[in-house]
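sequence first, then the predicted structure:
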Amino acid sequence: MRRITDALGREVALKPRPERIVVMFNYEEFTAIAGTGGWSRVVGMNRVVWEGWRPAIFSRYRDLVPALATLPDVGNTDEGTFSAEKVIGLRPDLLMMPAWAWMAAETIRNQIAAAGIPILVFDYNAQTLERHVASTLAIGAAMGEEARAAELADRYRRNIGTILDRAARAAGPVRPKIHLELGQGGMEVVGNSYSPATMWGRIFAMLGVMNVAEGRLAGNWGPIPAEAVLAANPDFIYIGASSWTNRPRAVRTGYGVTAEETRRSLAPYATRPGWAGLTAIRNGELHAIEHGLCRTLFDDTATLYIAKRAWPAAFEDMDPVAALADYHRRYLPVPFSGTWMLPWRA
């Protein structure tokens, strides 16, 4: 047995080479670290968070990793389908689960641990440099890919450090005001915004911009009143977009999505009651940004996009879309394509 430290600082004892692994989230991070070959040791997964939430992305990986089509499902905590029986029945020698599932399923994970199955917790949702690095190194150690994980962790640490350093130098006495809202339901539906504790809200906090949602949410995410956005008069508005299924009015981004499709789905937001007079709309600073770009090992590209819009001169020599394409080329098996972040006006 050997011991590794996971993202929560827990010491996890596991075999020198786990051969039967259940993975529950952050599949693109797992692939970047372990390669497509790492999937040959996976015996179960939480299917809904990938196949169900973002089938357009899942299908591209399934074409390269055919086993994804038939891997058993261990369920998801949000739907109440995650169970100890499903995990234990697969006879894994390692369960990798995100911190949000760990916190939501105390009884179930205690049952799994009691069955002698080691549990490694990773946490990209916290959206902190420390948790991203710790999660990456832990997955790399578990999969025997320490060098690859160290390279990815160093890349992330270096890129985030550069972005935050330039942002701090460029920032003036007045912080840019940013509103971000999840765009699943279309302009008629007020989507979730995020507190400084997590995901997009944490990115805004790191950059030092003013998050319109700060102090207006009871928890880490949720909708804020429409009148609060009007009163704040943000300088920049971001609509979280993706290739969600069964969401015909959602703002669309992702693989294979053209800029025209994205702008067509984003444009109705500019017509919301009262929005025409907002500084962001008048200045053309309404943006679509792929929601899946937060809580990932390549969310530095989204962070760069937001920083470059706020302080263009400080980031004139840096291209977030090119950086995302380069990440795909170096670390992911799926070719880069489509639209991931752009303003509503060409």
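Thanks, I have the structure now.

could you use CA atoms for every contact and neighbour count after this?
Noted.

and Ala13, how far is that from Ile112?
Using CA to CA, to the nearest Å, Ala13 is found at 14 Å from Ile112.

would you map the helices across the stretch 201-346 of the chain?
Secondary structure of the stretch 201-346 of the chain by DSSP state H, counting those that start in this stretch: the helices cover 226-232, 259-266, 279-282, 300-310, 320-331.

indicate which one of these is closest to Ile88.
Closest approach to Ile88 among the helices of the stretch 201-346 of the chain is made by helix 320-331 (31.6 Å; CA to CA).

list the helices and strands the closest one packs on?
helix 300-310 (3 or more CA pairs under 8 Å, 6 or more residues apart in numbering; DSSP states H and E).

and the helix it packs on, how far from the chain's centre?
Relative to its parent chain, helix 300-310 has a centroid offset of 15 Å by CA atoms, centre = their mean, to the nearest Å.

quick one, it and helix 320-331 angle?
170 degrees (axes from the mean of the first three to the mean of the last three CA atoms, to 10 degrees).

can you give me the buried ones in helix 300-310?
Residues of helix 300-310 classed as buried: 300-308, 310 (neighbour count, 16 or more other CA atoms under 10 Å).

now for it, which elements pack on it?
helix 146-170, helix 320-331.

hmm, back to that, turn the helices of the stretch 201-346 of the chain into JSON lines, columns for distance to Leu152.
Below are the helices of the stretch 201-346 of the chain laid out as JSON lines (distance: least, CA to CA, whole Å):
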{"stretch": "helix 226-232", "distance to Leu152": "37"}
{"stretch": "helix 259-266", "distance to Leu152": "29"}
{"stretch": "helix 279-282", "distance to Leu152": "35"}
{"stretch": "helix 300-310", "distance to Leu152": "12"}
{"stretch": "helix 320-331", "distance to Leu152": "9"}
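
in addition, the following structure is provided for comparison:
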Amino acid sequence: MGDAYPRRIVCLTEEPTEVLYAIGEEHRIVGISGFTVRPPRARKEKPKVSAFTSAKIDQILDLKPDLAIGFSDIQADIARELIRAGVEVWISNHRSVDGILEYIRRLGAMVGAGEKAAALADRARANLDRIAAQAALLPKRPRVYFEEWDDPLITGIRWVGELVRIAGGDDVFPELLEEPLAKQRIVADPLEVVRRAPDIVFGSWCGKRFRPDRVASRQGWADVPAVRDGELHEIKSPIILQPGPAALFDGVEALHAHIAAWARR
């Protein structure tokens, strides 16, 4: 009897690749996103057939996938082309920590590895609980500005703000966390960041290197506590801006390390 689950999966974003490798189902993957960095061996083993807003449709079709997995309405055009070509497509649209945990479980169930995926989700939840317990013991909580892009200024998406809170900080733009699209999280007036006086600035500029010197030199920012105290830190985008396991392990741990160091100084 053959395998009843998808056997030739194209991952249009990073998080399904990471999950499938983590639960031992990487043999099902036949193509990945060019942005994939986790696990490192995926880049060596699998052909890269997509970016985030574009994909090599002909190359994907040559791989004869029985499932393509992507993320968000931003990939709607790619999904439409693949669907028209007869490919089954799953586009997830999760934007929260709980959504990431549910995504891991759902993806595992889709490939017949529900128990392994549930175990991964349980480990992630336990890690979040561990970090939250450590954060609760800190003597103070910093005000945090998370910058996802620098021109224009774009603040963090919902799961990032939730991870900041778990790690022991408070996002200075809580009203923007629920906005799913980057254009809805633009901080039109950079001086609004100044007015909100963050103690820590985290930068994760969607794949390009964060430049603390550029942040510090912005007009009017010299008196921002984070700038004054040198609390300008990069969080690498692969471990925080992808709604997958990395954010729930390496991402939140990186946030907490900086927050704990600030709180204890």
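Received it, and whenever you're ready, just let me know what you need. All of these numbers come straight from a predicted model, not from anything done at the bench.

still on that earlier bit, ok, which of the helices of the stretch 201-346 of structure 1 comes nearest Arg202 of structure 1?
Between Arg202 of structure 1 and those, the tightest spacing by CA to CA is seen for helix 300-310, at 10.4 Å.

picking that back up, who has more neighbours, Ala13 and Ile112 of structure 1?
Comparing Ala13 of structure 1 with Ile112 by other CA atoms under 10 Å, the one with more neighbours is Ile112, at 20 against 17.

roughly how far does the nearest residue to the more buried one once chain neighbours are set aside sit from Ile57 of structure 1?
Nearest residue to Ile112 of structure 1, sequence neighbours excluded (CA to CA, 6 or more residues apart in numbering): Ala84, at 5.6 Å. For Ala84 of structure 1, the distance to Ile57 of structure 1 (CA to CA) stands at 28 Å.

neighbours of Ile281 of structure 1, just the number please.
Around Ile281 of structure 1 there are 21 residues (other CA under 10 Å).

quick one: map it onto structure 2.
Using TM-score structural alignment, the partner of Ile281 of structure 1 in structure 2 is Val227.

wait, doesn't that match sit right on Ser217?
No - counting by CA atoms under 8 Å, Val227 of structure 2 sits too far from Ser217 to count as a contact (9.0 Å).

OK, contacts around Gly183 of structure 1?
Shown in contact with Gly183 of structure 1 (CA atoms under 8 Å, 6 or more residues apart in numbering): 191, 239-241, 250-251.

ignore the last one, Asn233 of structure 1
Contact analysis of Asn233 of structure 1 by CA under 8 Å, 6+ apart lists 177, 278-280.

make TSV from the helices and strands packed on helix 300-310 of structure 1 and add distance to Thr77 of structure 1 and mean neighbour count to it.
As requested, these are exported to TSV (distance: least, CA to CA, whole Å; neighbours: other CA atoms under 10 Å):
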stretch	distance to Thr77 of structure 1	mean neighbour count
helix 146-170	28	17
helix 320-331	29	16
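
let me have these in JSON lines, adding distance to Leu207 of structure 1 as columns.
Listed next are these as JSON lines, based on distance: least, CA to CA, whole Å:
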{"stretch": "helix 146-170", "distance to Leu207 of structure 1": "6"}
{"stretch": "helix 320-331", "distance to Leu207 of structure 1": "15"}
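
which one of those lies closest to Leu182 of structure 1?
Evaluated over those, closeness to Leu182 of structure 1 peaks at helix 320-331, with 20.7 Å, by CA to CA.

in structure 2, what residues pair with that closest one?
Going by TM-score structural alignment: helix 320-331 of structure 1 matches no residues.

and the angle from that helix to helix 146-170?
Going by the same axes, to 10 degrees, helix 320-331 of structure 1 makes 170 degrees with helix 146-170.

do I have it right that the residue nearest to Ile112 of structure 1 meets Arg109?
Yes - here Ala84 of structure 1 reaches Arg109: they are 6.9 Å apart, a contact under CA under 8 Å.

for those two, indicate the residue with more neighbours.
Shown here are Ala84 of structure 1 and Arg109; by other CA under 10 Å, Arg109 has more neighbours (23 against 18).

show me what the helix or strand that contains the more buried one is packed up against.
Element membership for Arg109 of structure 1 (DSSP states H and E) is helix 106-114. Judged by 3+ CA pairs under 8 Å, 6+ apart, helix 106-114 of structure 1 is in contact with helix 84-89.

packing partners for the helix it packs on?
helix 106-114.

give me the nearest residue to Lys236 of structure 2, chain neighbours excluded.
Spatial nearest neighbour of Lys236 of structure 2, excluding adjacent residues (CA to CA, 6+ apart): Ser204 at 5.9 Å.

that neighbour maps to what in structure 1?
Match for Ser204 of structure 2 (TM-score structural alignment): Gly240.

OK, contacts around Pro223 of structure 1?
Here Pro223 of structure 1 is in contact with 181, 190-193, 217 (criterion: CA under 8 Å, 6+ apart).

of those residues, which belong to strands?
181, 193 (DSSP state E).
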